[in-house]
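**Student:** okay, predicted coordinates and the sequence, questions at the end:
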Amino acid sequence: MAVHPANIAAMPAHLTDTALYLQRLGHDRPPPPTLATLRDLQQWHTAAFPFETLSTLLREPVAVDLPSIERKLLHEGRGGYCYELNRAFLALLQALGFDARGITARVVMGEAEGAVTARTHLLVLATVEGVRYTVDVGFGGMVPTAPLRLDRDDAQPTPHEPYRIARRADEYTLHAQVAAEWRALYVFDLQPQAEIDYVVGNWYVSTHPDSPFLDELRVARTGPGWRRTLGHGGVALHRLGSPSERRALADADEVIVELRDGFGLRVPEHPGLRAAIERWLQRHAHAG
């Protein structure tokens, strides 16, 4: 159901079940708002809550109010994309006492140099002991798994790939080192965002004909030293220091098994799911 702009201010701005959220992230009680906590929560989050676009594959509405996100992540066994994962994580950080707010980015991964794309990615800016960090738990297969210090331009290690943030005037570009090559992921600034900005960005991502997520299935999850991704008709396991292992998926049954067993998702009971997956597989088989 679409959300009327007049109702945005009435949306609950706080989590209703912080305890359950923290339990999913390995904490029995609220941890202190320290850098060590931030690092721990971010790494756990990318492992516990997969990035996934089942809703946009099915052309279902994607709600970004906190009660809907909590229900999807904590009670329905699902994951989500940036407007869900980073929106929930931002609310959690604020509940724990972190100085944190949302910012938005233009995704340039795979685009020509200098391309200006829409602001379609939500991430978090957190300040800990006077130091600013970007925090992101919702960028799919290349999601950073540690906070990245904003005001430095050298390589920063994470439990997975190194990242660096380049600054030009008031804009910042996040890069990841993949196979010894630095790749630009997204460009962002520090402009404050309001709840309506998340709603508008999410509407574009979930409904616009040019959205890369519409009718697409993309899933990603991390673990100690590995990333698992699903997309383009197949699944891949990327281990640090080893060649990636890739496998094509033959039919909807294989995809559903992979979603459940490989990514830990509770696959929704939707009458159109198998047909949507088969169409997705056929498109990528023809593209290949």
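**Tutor:** Happy to help now that I have it.

**Student:** C-alpha only now, for contacts and for neighbours.
**Tutor:** Fine.

**Student:** ok, the nearest residue to Asp154 once chain neighbours are set aside - how many residues close by?
**Tutor:** Spatial nearest neighbour of Asp154, chain neighbours left out: Arg164 (5.8 Å); criterion: CA to CA, 6 or more residues apart in numbering. Neighbours of Arg164 under the rule other CA atoms under 10 Å: 22.

**Student:** so what's Arg164 up against?
**Tutor:** Arg164 makes contact with 148, 153-156, 174-176, according to CA atoms under 8 Å, 6 or more residues apart in numbering.

**Student:** quick one: the strands in the stretch 51-200 of the chain?
**Tutor:** Applying DSSP state E, counting those that start in this stretch to the stretch 51-200 of the chain gives strands spanning 51-52, 99-107, 119-128, 131-135, 148-149, 163-168, 171-178, 181-188.

**Student:** try this one next to it:
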Amino acid sequence: MSELNQLFRDRIGYADQNALTFERLPEALALMAVAIPFENLCIMDGSITAVTEQYLVTKVLLNREGGLCYEINSLLYLFLLDNGLDVVMTRGVVFDAEKNAYNTHGRTHISILLRHEGQTYLIDSGFGGNLPLQPVPLTGETVVSANGEFRIRRAEHALGDYVFEVKLKHKDEDWRTGYTFDSERAITGLVDSNEIQRIVVEHPDSRFNKAPLITRLTPAGSVTLTSTSLTVWTDGVMSKEEIEGEQYAELLNRYFGRGIGPEPINNQPERSITL
């Protein structure tokens, strides 16, 4: 087993030492959603490094940080590839619900396409809290997990040929558009991940170069921290508090195990989401 393969399993708490199979993917994706946060803290700190395999191993697996889609899904792609699964990556354009329009700064979302027994599935562990936690077929079939309902609709769109749609548990009453992607544009290396990083870091319309954001799923819901607020969802109930000053550093440590302070809560047993 490669170093990346073993470190990835250690990072998410996946104890099985056999090659990861398609059938076991939901378990691994659920563990990953709890263990690895979606975050832009390196961008806000000005710590920008080229996206390579070694960079991803060091940042996410050894330093136990999280990342954005071009880091999380790129690392997952390498892990799935190392386990013998038939995967490529693809780029998509995220839909901005507030503006009711697709982002204008390009194909900045990267996700994974997996082929299994003649069928193609979308895998995405890098879309904030909008994670399906299992493969989503490109057939239009609805997939249900602990995080909600997810489906992929065929589309004739200038931005791509499929649309990823989301209906989060406790949060969405109706389906909403996540992003459009192009299934015909296969990516097998990390060059696009670096291009996406450049856009996310530099573009004035990027939402991830403005203020710190870190979020992850929990077995009971989710937790999201910004420089001004903490939002926790627990069994469908949301609590939100405004924060200031030193509270940010203390909460970053408590909920995400970052910084210096008391033992972080996510070091305690908290490793499964019921599917």
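**Tutor:** Thanks, I have it. Worth saying up front: this structure is predicted, and the values here are computed from it rather than measured.

**Student:** that older thread, nearest to Asn202 of structure 1, out of the strands of the stretch 51-200 of structure 1?
**Tutor:** Nearest of those to Asn202 of structure 1, taken as CA to CA: strand 119-128 at 7.2 Å.

**Student:** ok, and for the closest one, which residues are buried?
**Tutor:** Judged by neighbour count using 16 or more other CA atoms under 10 Å, the buried positions of strand 119-128 of structure 1 are 119-127.

**Student:** same deal with stretch 229-245 of structure 2?
**Tutor:** Buried residues in stretch 229-245 of structure 2 (16+ other CA under 10 Å): 229-233.

**Student:** out of those residues, which is nearest to Ala211 of structure 2?
**Tutor:** Nearest to Ala211 of structure 2, judged by CA to CA, of those is Ser229 at 11.7 Å.

**Student:** the closest one -> structure 1?
**Tutor:** By TM-score structural alignment, Ser229 of structure 2 lines up with Gly234 in structure 1.

**Student:** where does the residue lying farthest from the centre of structure 2 land in three-state SS?
**Tutor:** Each residue of structure 2 has a distance to the centre, and by CA atoms, centre = their mean the biggest one is for Gly245: 28.0 Å. What DSSP: H, G, I helix; E, B strand; the rest coil gives for Gly245 of structure 2 is coil.

**Student:** the one 10 residues further on now?
**Tutor:** Each residue gets one of three states, and Tyr255 of structure 2 gets helix by three-state DSSP.

**Student:** tally of neighbours for it?
**Tutor:** Other residues lying near Tyr255 of structure 2 total 19 when counted by other CA under 10 Å.

**Student:** distance check, the residue nearest to Asp154 of structure 1 against Gln177 of structure 1.
**Tutor:** According to CA to CA, to the nearest Å, Arg164 of structure 1 and Gln177 of structure 1 sit 8 Å apart.

**Student:** same deal with Thr34 of structure 1?
**Tutor:** Taking CA to CA as the measure, Thr34 of structure 1 falls 27 Å from Gln177 of structure 1.

**Student:** likewise Trp44 of structure 1?
**Tutor:** Trp44 of structure 1 is 22 Å from Gln177 of structure 1, by CA to CA.

**Student:** those two: which is more packed in?
**Tutor:** Higher neighbour count among Trp44 of structure 1 and Gln177: Trp44, with 19 against 15, using other CA under 10 Å.

**Student:** spatially nearest residue to Phe127 of structure 2 (excluding sequence neighbours)?
**Tutor:** Take Phe127 of structure 2 and drop its neighbours on the chain: the residue closest to it by CA to CA, 6+ apart is Cys69, 6.3 Å away.

**Student:** show me what the one you found aligns to in structure 1.
**Tutor:** Under the alignment (TM-score structural alignment), Cys69 of structure 2 maps onto Cys82 of structure 1.

**Student:** and what of Ile12 of structure 2?
**Tutor:** Per TM-score structural alignment, Ile12 of structure 2 is aligned with Leu25.

**Student:** gap between the spatially closest residue to its match that is not a sequence neighbour and Val257 of structure 1?
**Tutor:** What sits nearest to Leu25 of structure 1 in space, not counting adjacent residues and going by CA to CA, 6+ apart, is Trp44, at 5.6 Å. Going from Trp44 of structure 1 to Val257 of structure 1 by CA to CA gives 23 Å.

**Student:** so what's the most centrally placed residue in structure 1 up against?
**Tutor:** Geometric centre of structure 1, nearest residue: Gly138, 1.3 Å, by CA atoms, centre = their mean. By CA under 8 Å, 6+ apart, the contact list for Gly138 of structure 1 reads 46, 51, 80-86, 122-123.

**Student:** so Gly178 of structure 2 makes contact with Lys167?
**Tutor:** No. Contact criterion CA atoms under 8 Å: Gly178 of structure 2 and Lys167 do not qualify, at 9.7 Å.
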